[in-house]
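Below are the sequence and a predicted model; questions follow.
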Amino acid sequence: MLMSGTELARAIVQRAAEKAADYTRRTGAKPCLATVIVGEDPASVTYVRMKQNRCHKAGIESRHVALPERTTTEELVAQIRELSDDPAVHGILLQHPVPHHIDERAAFEAIAPHKDVDGVTMHSFAGMSFGHNDFLSCTPGGIMRLLDAHDVEIAGKHAVVIGRSPILGKPAAMLLLARDATVTICHSKTVGLADVVRTADIVVAAVGKPRFVQGDWIKPGAVVVDAGYNEGNVGDVDFDAAVDHAGLITPVPGGVGPTTIAVLLEQTVDASLRQLDA
């Protein structure tokens, strides 16, 4: 079976739109998401445009901040702090990745915790690790929503997360651990990776390499979540080979991607309501 995220994302966005409309009725304004992008990476530009369109459909104001490639860490941090101090902005998204000369972690940490709707700060990671989930990292949050929507049993299962990114692999592992899975995090230095994956009831592929996870790595009946998106509309899993082994598998595109954006919009609206009632 395919774990499509399209219908699930539509339902999440619809509920977010209803809450956004309530915010607008109460204030006369819209919840506002500020998106910051540095440079003109084509994939990032396309992704930001997609987020802006989804915001519009959900009744969320989208403020776009485009900075040149030459922007320094200090200039980016100053811009993010300015948005953090702006009461009209409820959520801040820094489009990843930033150019190599920028200290991405310093930029993330400039986001005020109550506006970290993409769940990228150390504050949000600590919350996910300790079960105080104000804001989830959006892709891991979308993954959990997908698993729940397809009635995947998590407690007691062995989950293998391939990738240790601080905004994807690590938070995904923490969210699975919080649901009582036994979690193994694999990475570029893991010895015998294929053998480790073969023991997994749930596989989360977040390595950033096209078709990296092979079909014969998948235990028969395992749940396979492909969180990768690579050039050519392919994920991190060799889908054609893995589909014959997996019990459930996400397609790329149309699996994790739609739920990622839906969670971002939902958390933006939630942030606006929390700030209103604070």
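Nice, thanks for sending it over. Please read these numbers as outputs of a predicted model, since none were measured by experiment. Residues are numbered from 1 along each chain as shown.

C-alpha from now on. contacts and neighbour counts both.
Noted.

the strands in this protein, which residues?
With DSSP state E as the criterion, the chain has strands at 32-38, 61-67, 91-94, 158-162, 182-186, 202-205, 223-226, 248-249.

mind putting those strands in CSV, mean neighbour count included?
Listed next are those as CSV, based on neighbours: other CA atoms under 10 Å:
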stretch, mean neighbour count
strand 32-38, 24
strand 61-67, 16
strand 91-94, 25
strand 158-162, 25
strand 182-186, 19
strand 202-205, 28
strand 223-226, 28
strand 248-249, 22
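
now the ones you listed as JSON lines including distance to V120?
As requested, these are exported to JSON lines (distance: least, CA to CA, whole Å):
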{"stretch": "strand 32-38", "distance to V120": "14"}
{"stretch": "strand 61-67", "distance to V120": "18"}
{"stretch": "strand 91-94", "distance to V120": "9"}
{"stretch": "strand 158-162", "distance to V120": "18"}
{"stretch": "strand 182-186", "distance to V120": "19"}
{"stretch": "strand 202-205", "distance to V120": "19"}
{"stretch": "strand 223-226", "distance to V120": "20"}
{"stretch": "strand 248-249", "distance to V120": "26"}
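
Wait, V197 touches D216, no?
No - the criterion here is CA atoms under 8 Å, and V197 misses it with D216 at 9.7 Å.

ok, these two, which is more surrounded?
V197 (26 against 17; other CA atoms under 10 Å).

Tell me, how many residues neighbour the nearest residue to I12 once chain neighbours are set aside?
Spatial nearest neighbour of I12, excluding adjacent residues (CA to CA, 6 or more residues apart in numbering): A262 at 6.0 Å. Residues near A262, counting by other CA under 10 Å, number 30.

Correct me if wrong: A262 contacts G5.
No - the pair A262 and G5 does not pass the contact test of CA under 8 Å, sitting 9.7 Å apart.

Okay, the residue nearest to I12 and Y229: tell me how far apart.
Taking CA to CA, to the nearest Å as the measure, A262 and Y229 are separated by 17 Å.

Which residues are in contact with H100?
By CA atoms under 8 Å, 6 or more residues apart in numbering, the contact set of H100 is empty.

can you check G119 too?
125, 135-138, 167.

Switch those over to TSV; also include distance to M50.
Listed next are the contacts of G119 as TSV, based on distance: CA to CA, whole Å:
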residue	distance to M50
F125	26
F135	21
L136	20
S137	18
C138	15
I167	20
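
Filter those down to just the ones in helices.
125, 138 (DSSP state H).

Same list (the contacts of G119) but as a markdown table, adding neighbour count.
As requested, the contacts of G119 are exported to a markdown table (neighbours: other CA under 10 Å):
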| residue | neighbour count |
| --- | --- |
| F125 | 23 |
| F135 | 28 |
| L136 | 26 |
| S137 | 27 |
| C138 | 28 |
| I167 | 21 |
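
with the contacts of G119 in mind, which one is nearest to V191?
I167 (23.5 Å; CA to CA).

ok, now how distant is that closest one from A17?
Computed as CA to CA, the I167 to A17 distance reads 26 Å.

Likewise for G232?
32 Å.

Between those two, which is the more surrounded one?
Set G232 next to A17 and count neighbours by other CA under 10 Å: A17 wins out with 21 against 7.

second one coming, line it up with the first:
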Amino acid sequence: MQSHGAQLIDGKALAQKIQAELAQQIQSLQAQYGRPPGLAVLMVGDNPASAAYVRGKEKACTNVGMASFGQHLPATTTQAELEQIIQALNHDERVDGILIQLPLPEHLDGVALLNQLDPDKDADGLHPVNLGRLVRSEPGLRSCTPAGVMELLKEYQIDPKGKHAVVIGRSILVGKPIALMLLEADATVAIAHSKTPDLASVIRNADIVVAAVGRPEMITANMVKPGAVVIDVGINRVTNAEGKSRLVGDVHFDSVKTVASAITPVPGGVGPMTVAMLLQNTVWSYIQRHQGVQQAP
């Protein structure tokens, strides 16, 4: 197979496998704990892309037998109103995971809202406490997209140990947490970004490339070392001359797949894993909370 180009890393298939395992786990735990795990996705306004993502998350919730406490709020919702909703969910015994769907309308302070979350219910793993736990290699809720990337590497038996990994992008959502996770897995990690001089030469040294910059098809075959593993986290909508739009990643898939040893497609690569990890985080939090109750004197 290798002679025809890179092995395809199928995130959709792995996400389905994880969801099937979670559904079984939830069934047995629900009998033990007397309730299903609960996830609350908060969406403000009517961004069509966000609405599609939220629908996907809520459908996945139902599929695995999880209770959904999602709220779709008008764009005019104030910071104070949202903070009240978050506090109520923090105290709601039925809710194990809370997610604030980004982007939020301009007038809202997303960081301040995120900081209001109970860190142990932070389903997206973005609260400063959870990022701190990641830095210290302590157990905790991990950022969904990077955690999904690590699961894909594990599933395809790509061990980062001793490998040179280059992460392109330094966002708190993907770039920084994935760099920390690769470091934890004993890779030597470099983080590159828009201000990195001669980006191509930095990428060309990498055994594992993680692209998370949000620039359509910027990474081309001549930038990739032959045999490298390429993980494309980017999701960009591009429109051709006829006005037809399609989704592409940060990697020029057709050219890079001829030099890489393994590559994720867009769509169908990292994307589906994000939702699978969100569900996995919620179940983890559900188990922790019940064990905590059982272990308490």
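Perfect, thanks for sending it. All of these numbers come straight from a predicted model, not from anything done at the bench.

what about the residue nearest to I102 of the first structure when sequence neighbours are not counted, how many neighbours?
Closest residue to I102 of the first structure apart from its sequence neighbours, by CA to CA, 6+ apart: T73 at 5.0 Å. Other residues lying near T73 of the first structure total 18 when counted by other CA under 10 Å.

next one: P103 of the second structure
Neighbour tally, P103 of the second structure, other CA under 10 Å: 14.

mind checking what it lines up with in the first structure?
With TM-score structural alignment defining the correspondence, P103 of the second structure maps onto P97 in the first structure.

check contacts around its match.
E104.

list the contacts for the corresponding residue of the second structure for A194 of the first structure?
Aligning on TM-score structural alignment places A194 of the first structure opposite A200 in the second structure. The neighbours of A200 of the second structure, taking CA under 8 Å, 6+ apart as the test, are 223-224.

gap between A200 of the second structure and Q79 of the second structure?
A200 of the second structure is 43 Å from Q79 of the second structure, by CA to CA.

Same check on H193 of the second structure?
Distance of H193 of the second structure to Q79 of the second structure, given as CA to CA: 32 Å.

mind listing the helices in the first structure by residue range?
Counting by DSSP H, the helices of the first structure are 6-27, 42-57, 73-84, 104-109, 122-130, 138-149, 169-178, 193-197, 239-242, 256-277.

would CSV of those helices with distance to D116 of the first structure be doable?
Output for the helices of the first structure, formatted as CSV (distance: least, CA to CA, whole Å):
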stretch, distance to D116 of the first structure
helix 6-27, 17
helix 42-57, 16
helix 73-84, 9
helix 104-109, 9
helix 122-130, 8
helix 138-149, 10
helix 169-178, 14
helix 193-197, 32
helix 239-242, 33
helix 256-277, 9
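
residues in the second structure aligned with stretch 132-147 of the first structure?
Under the criterion TM-score structural alignment, stretch 132-147 of the first structure matches residues 138-153.

Residues touching the matching stretch, excluding its own?
Contacts of stretch 138-153 of the second structure (CA under 8 Å, 6+ apart): 9, 11, 14, 120, 122-126, 130-131, 133-134, 159, 173-174, 177-178, 181-182, 231, 270-271, 273-278, 281, 285.

same thing but at 6 Å, please
124-126, 130, 174, 178, 273-274, 277-278 (CA atoms under 6 Å, 6 or more residues apart in numbering).

now swap in stretch 262-273 of the first structure and tell me
In contact with stretch 262-273 of the first structure (CA under 6 Å, 6+ apart) are residues 9, 12-13, 16, 20, 31, 90-91, 117, 138.

Find the centremost residue of the first structure, please.
Central residue of the first structure (CA atoms, centre = their mean): T139, 2.1 Å from the mean position.

any idea how far it is from A194 of the first structure?
T139 of the first structure is 24 Å from A194 of the first structure, by CA to CA.

ok, now G156 of the first structure?
21 Å.

Next: R145 of the first structure.
Counting by CA to CA - R145 of the first structure and A194 of the first structure are separated by 27 Å.

try K115 of the first structure
39 Å.

Could you report the separation of the equivalent of A172 of the first structure over in the second structure from A75 of the second structure?
Pairing criterion TM-score structural alignment: the partner of A172 of the first structure within the second structure is identified as I178. Distance from I178 of the second structure to A75 of the second structure, counting by CA to CA: 32 Å.

Those two: which is more packed in?
More neighbours surround I178 than the other of I178 of the second structure and A75, with 29 against 16 (other CA under 10 Å).

quick one, what contacts the more buried one?
P146.

any idea what N115 of the second structure aligns with in the first structure?
In the first structure, N115 of the second structure lands on E109 (TM-score structural alignment).

Its match contacts T121, doesn't it?
Yes - counting by CA atoms under 6 Å, T121 is a contact partner of E109 of the first structure at 5.5 Å.

the more surrounded of the two?
Using other CA under 10 Å as the criterion, E109 of the first structure and T121 rank with T121 on top: 24 against 17.

List the contacts of the equivalent of that one over in the second structure.
Under the alignment (TM-score structural alignment), T121 of the first structure pairs with H127 of the second structure. The contact partners of H127 of the second structure, taken as CA under 6 Å, 6+ apart, number zero.

what about 7 Å?
Neighbour list for H127 of the second structure: 114-115, 119 [criterion: CA atoms under 7 Å, 6 or more residues apart in numbering].

Now tabulate the residues you listed in JSON lines and tack on distance to V213 of the second structure.
Listed next are those as JSON lines, based on distance: CA to CA, whole Å:
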{"residue": "L114", "distance to V213 of the second structure": "22"}
{"residue": "N115", "distance to V213 of the second structure": "25"}
{"residue": "P119", "distance to V213 of the second structure": "27"}
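
List just the nearest of those residues to H252 of the second structure.
Of those, the one sitting nearest to H252 of the second structure (CA to CA) turns out to be L114, at 33.9 Å.

okay, now the closest one: neighbour count?
L114 of the second structure has 20 neighbours, counted by other CA under 10 Å.

Who's the closest spatial neighbour of it, skipping the chain neighbours?
In space, L114 of the second structure is closest to H127, 6.1 Å off (CA to CA, 6+ apart).

same deal with T76 of the second structure?
T76 of the second structure sits nearest to G45 (CA to CA, 6+ apart), 7.6 Å away.

if I pick the equivalent of the one you found over in the first structure, what's in contact with it?
Under the alignment (TM-score structural alignment), G45 of the second structure pairs with G39 of the first structure. Residues in contact with G39 of the first structure, defined by CA under 7 Å, 6+ apart, are 67-69.

lining up those with the second structure, which overlap?
For the contacts of G39 of the first structure, the contacts that are reproduced in the second structure, applying both residues aligned by TM-score structural alignment, their matches' CA atoms under 7 Å, are 67-69.
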